[in-house]
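K.L.:
Here's my sequence, what's the structure:
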Amino acid sequence: MNVLLVYAHPEPRSLNGSLKDFSIRRLEAAGHAVQVSDLYAMDWKASLDVHDSLDHEDGVRFDPSLASRHAFERGTQTGDITREQEKLRWADTLILQFPLWWFSMPAILKGWVERVYAYGFAYGVGEHSDARWGDRYGEGSLAGKRAMLIVTTGGWESHYGPRGINGPMEDLLFPIHHGILYYPGFDVLPPFVIHRTGRIDAARYARIEDELGQRLDTLATTAPIAFRPQNAGDYAIPELTLRDDIAPGRSGFAVHVA
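P.N.:
Next up is the predicted model:
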């Protein structure tokens, strides 16, 4: 299996750095091919702007989606974007590893998504009609691939529980799981989350490595989150709302999981 690990932490000697190195060793020992995009080490440019198109004309109004579409179609994207898209095409499984900062991924990783997920590559794909609304949410250019998050947070597990002050972890990660990963077609695996990272001793670190190793060993067989496909009949089109007979009386993120 080909695995792409996109890693976002600025300190190689951090817990995240140690776990990244462990994941690479574990995956390669199991016979998998691994590529790593270490965004801080790469000095990844996070901002999407006119400079992402090699043929942008000075003085012309910048439309991010239109510029992305034209650059992708014409082959005039910058080399860093094209290389990351090639890695995604190559990968059978994508792992995003990051610390939860201010209830989301670090800005550098969000910038990777915004620039690499070009129009025509990860969105704006497929037919739009009365029967379907593009190839997305379970379909798309990345369908058939798997994805998993490795997330660290300083808060206690209870802080992210069903009644925790920070909100349920599954809700906080929903925009990433459902929007960034499921939208272009990935089968999204349950995340591997490490809580209370400031309180990790040698014994707990060994347990974390063991648990993470088991998740890495089962990347190909772990059942994905059962998100509802957009074009399979659960949603009215073009409204893109759940049919009245599905999860009646309920709302919120959870209704989009079967």
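K.L.:
going forward, measure contacts between C-alpha atoms and count neighbours the same way
P.N.:
OK.
K.L.:
List the contacts of the residue most central in space within the chain.
P.N.:
Nearest to the mean C-alpha position of the chain, by Cα atoms, centre = their mean, lies Leu181 at 4.5 Å. Contacts for Leu181 were tallied using Cα atoms under 8 Å, 6 or more residues apart in numbering; they are Ala147, Asp187, Val188.
K.L.:
How about the secondary structure of it?
P.N.:
Local secondary structure at Leu181 is given as helix here, using DSSP: H, G, I helix; E, B strand; the rest coil.
K.L.:
any idea how far it is from Arg146?
P.N.:
Separation of Leu181 from Arg146 (Cα to Cα, to the nearest Å) stands at 9 Å.
K.L.:
where do the contact lists of the two overlap?
P.N.:
Shared between the contact lists of Leu181 and Arg146 (criterion: Cα under 8 Å, 6+ apart) are residues Asp187, Val188.
K.L.:
where exactly do the helices run in the stretch 151-258 of the chain?
P.N.:
Assignment of helices within the stretch 151-258 of the chain using DSSP state H, counting those that start in this stretch yields the ranges 169-174, 202-217.
K.L.:
quick one, which of those helices is packed in tightest?
P.N.:
Using mean count of other Cα atoms under 10 Å, the stretch among the helices of the stretch 151-258 of the chain with the greatest mean number of neighbours is helix 169-174 (a mean of 17).
K.L.:
Excluding sequence neighbours, find me the nearest residue to Phe121.
P.N.:
Sequence neighbours aside, Ser141 is the residue nearest to Phe121 in space, at 6.5 Å (criterion: Cα to Cα, 6 or more residues apart in numbering).
K.L.:
Return the residues in contact with that neighbour.
P.N.:
With contacts defined as Cα under 8 Å, 6+ apart, Ser141 is in contact with Phe121, Ala122, Val125, Asp135, Pro184, Gly185.
K.L.:
Quick one: neighbours of Met1, just the number.
P.N.:
Neighbouring residues of Met1 were enumerated by other Cα atoms under 10 Å; the total is 16.
K.L.:
Ok, Gly252 next?
P.N.:
A total of 7 residues lie near Gly252 under the criterion other Cα under 10 Å.
K.L.:
so how far is Ile246 from it?
P.N.:
For Gly252, the distance to Ile246 (Cα to Cα) stands at 13 Å.
K.L.:
Likewise for Arg163?
P.N.:
Distance, Arg163 to Ile246, by Cα to Cα: 25 Å.
K.L.:
the more surrounded of those two?
P.N.:
Comparing Arg163 with Ile246 by other Cα under 10 Å, the one with more neighbours is Ile246, at 13 against 10.
K.L.:
How about the contacts made by the nearest residue to that one once chain neighbours are set aside?
P.N.:
Spatial nearest neighbour of Ile246, excluding adjacent residues (Cα to Cα, 6+ apart): Asp234 at 7.2 Å. Applying Cα under 8 Å, 6+ apart, we find Asp234 in contact with Arg228, Leu242, Arg243, Ile246.
K.L.:
From those residues, list just the buried residues.
P.N.:
Buried by 16 or more other Cα atoms under 10 Å: Arg228, Leu242, out of the contacts of Asp234.
K.L.:
quick one more, to check against the first:
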Amino acid sequence: MATAMSRMRGLEEEKRAAKKVLIVYAHQSSGSFNAAAKDAAVEVLAAHGCTVEVSDLYAMTFKATATAEDITGEVKNSDHFCYADETKLAWEEGKRCADITEEQRKLTRADIIIIIIFQFPMYWFTVPAIMKSWFDRVLTSGYAYSQDKRYSQGIFKDKKAMLSFTTGSHESMFSANGINGDMNITLWPLQNGILHYCGFQVLAPQIFWAPSYVPSEARSTMLEGWHTRLQGLLGEKPLSFTPLDCFDGEKGYQLKPEVHEKYATKEFGLTVGIHLGKVIPPNSQMKAGV
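P.N.:
Alright, predicted model coming up:
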């Protein structure tokens, strides 16, 4: 009897410790490189004991506009509708529409989901509209962030997130000297302004440079590299962001004087968006530990 109870407890502990991965995927074609990258993530992470769930936004026909339709029942102020205020109230009162409720349910299993991967083709230097809508409609005020719970003190600070995407331009074009500009700067609004803002530990992005413009052998090599990375993904260290307690909330969240002093003699600033007028630190949005 005791042995049976011990086994049951062991199974329950194993279940609680199960590793959960959510992939938010945005591509219309099952034959695309993005689909292959998504499938690789599902295959490798499942083989490593993870339970992988995929939100296929196009297949779900996920609504791409943030409107009053996202709230069931009456809104508080129909004459001057404020999406952030109304969705915060809807979250508190359980008045969210079905698709938002479902996506938040996937994330709210916070004790067991350890990483969320966003897989997409880069459109106009950012995510496709349907994925931007996922951010707008799912990561709502109160649920995903608040004035007291954001950045390093954010609601999802115990979870990891990462971007995995394809580009339409070669890597050289996204360099500091390239015509598209430094990819680190391009990524700052997404990785800091959305993911880190909600508290996520942000893993270095997986970038597939211009797969449409390289030979099939090069695409195969890209996928092989992704397979290799996925095998150790759960143990990766996140990118570095300046902690919230380095800022003075009573002075408009400006860097504290002692932080300025610490970096006064350093060559580089803190990070892409907070560089103290210095040279932007290289690859701070691309690699951990730089």
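K.L.:
Which residue ranges of structure 2 form strands?
P.N.:
Assigned strands in structure 2, in chain order: 19-25, 50-56, 113-121, 160-166, 201-202, 206-208, 247-248, 254-255 (criterion: DSSP state E).
K.L.:
In a markdown table: the ones you listed, plus distance to Trp188 of structure 2.
P.N.:
Shown next, in a markdown table, are those (distance: least, Cα to Cα, whole Å):
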| stretch | distance to Trp188 of structure 2 |
| --- | --- |
| strand 19-25 | 19 |
| strand 50-56 | 24 |
| strand 113-121 | 15 |
| strand 160-166 | 12 |
| strand 201-202 | 11 |
| strand 206-208 | 15 |
| strand 247-248 | 18 |
| strand 254-255 | 18 |
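K.L.:
Go through these and pick out the most buried.
P.N.:
Compared across those, strand 201-202 shows the largest average neighbour count, a mean of 26 (mean count of other Cα under 10 Å).
K.L.:
how far out from the middle of the chain is it?
P.N.:
If you compare the mean C-alpha spot of strand 201-202 of structure 2 with that of the full chain, they lie 7 Å apart, counting by Cα atoms, centre = their mean, to the nearest Å.
K.L.:
Equivalent analysis for stretch 237-252 of structure 1, please.
P.N.:
25 Å.
K.L.:
Compute the first-to-last residue distance for it.
P.N.:
Stretch 237-252 of structure 1 has an end-to-end distance of 19 Å (criterion: Cα to Cα).
K.L.:
Glu171 of structure 2 -> structure 1?
P.N.:
Using TM-score structural alignment, the partner of Glu171 of structure 2 in structure 1 is Glu157.
K.L.:
check contacts around that match.
P.N.:
Neighbours of Glu157 of structure 1 in contact, by Cα under 8 Å, 6+ apart: His195, Arg196.
K.L.:
go again using 7 Å as the cut-off
P.N.:
In this structure, Glu157 of structure 1 makes contact with His195, judged by Cα atoms under 7 Å, 6 or more residues apart in numbering.
K.L.:
same deal with Leu48 of structure 1?
P.N.:
Residues near Leu48 of structure 1 by Cα under 7 Å, 6+ apart: Gly111, Glu114, Arg115.
K.L.:
Aligned to it, what sits in structure 2?
P.N.:
Matched to structure 2 by TM-score structural alignment, Leu48 of structure 1 sits across from Ala66.
K.L.:
quick one: that match from Glu13 of structure 2, how far?
P.N.:
39 Å.
K.L.:
Phe62 of structure 2 versus Ser212 of structure 2, what's the distance?
P.N.:
Separation of Ser212 of structure 2 from Phe62 of structure 2 (Cα to Cα): 26 Å.
K.L.:
do the same with Phe125 of structure 2
P.N.:
Counting by Cα to Cα - Phe125 of structure 2 and Phe62 of structure 2 are separated by 21 Å.
K.L.:
neighbour count winner among these two?
P.N.:
Each of Phe125 of structure 2 and Phe62 had its neighbours counted (other Cα under 10 Å), and the higher figure belongs to Phe62 (17 against 13).
K.L.:
quick one on the thing from earlier: to Ala90 of structure 2, which of the strands of structure 2 lies closest?
P.N.:
The stretch from the strands of structure 2 with the least distance to Ala90 of structure 2 (Cα to Cα) is strand 50-56; that distance is 22.4 Å.
K.L.:
check the fit of the closest one onto structure 1 and give the mean distance.
P.N.:
Comparison of strand 50-56 of structure 2 with structure 1 after fitting gives an average deviation of 0.5 Å (mean Cα distance after the TM-score superposition for structure 1).
K.L.:
roughly how far apart are the match of Leu48 of structure 1 and Ala59 of structure 2?
P.N.:
19 Å.
K.L.:
Lys15 of structure 2 now?
P.N.:
To Ala59 of structure 2, Lys15 of structure 2 is 29 Å away according to Cα to Cα.
K.L.:
Give the aligned equivalent of Ser23 of structure 1 in structure 2.
P.N.:
So, by TM-score structural alignment, Ser23 of structure 1 is matched to Ala41.
K.L.:
excluding its backbone neighbours, what's nearest its match?
P.N.:
Leu230 (6.7 Å).
K.L.:
Identify the residues contacting the counterpart of Glu211 of structure 1 in structure 2.
P.N.:
Aligned by TM-score structural alignment, Glu211 of structure 1 pairs with Gly225 of structure 2. Neighbour list for Gly225 of structure 2: empty [criterion: Cα under 7 Å, 6+ apart].
K.L.:
So which bit of structure 1 is stretch 190-203 of structure 2 matched to?
P.N.:
Aligned by TM-score structural alignment, stretch 190-203 of structure 2 corresponds to residues 176-189 of structure 1.
K.L.:
Out of all residues in structure 1, which is the farthest from the middle?
P.N.:
Per Cα atoms, centre = their mean, the most distant residue from the centre of structure 1 is Gly59 (34.2 Å).
K.L.:
From Ala122 of structure 1, how far out is that residue?
P.N.:
For Gly59 of structure 1, the distance to Ala122 of structure 1 (Cα to Cα) stands at 28 Å.
K.L.:
do Ile200 of structure 1 as well
P.N.:
Distance of Ile200 of structure 1 to Ala122 of structure 1, given as Cα to Cα: 38 Å.
K.L.:
Does His177 of structure 1 touch Val188 like I think?
P.N.:
Yes. Taking contacts as Cα atoms under 7 Å, His177 of structure 1 lies within contact range of Val188: 6.5 Å.
K.L.:
related to what we said a few turns ago, of the contacts of Asp234 of structure 1, which pair is most distant in space?
P.N.:
Across the contacts of Asp234 of structure 1, no pair lies farther apart than Arg228 and Arg243, at 11.8 Å, counting by Cα to Cα.
K.L.:
Between the two, which contacts overlap?
P.N.:
Residues within reach of Arg228 of structure 1 and of Arg243 at once, by Cα under 7 Å, 6+ apart: there are none.
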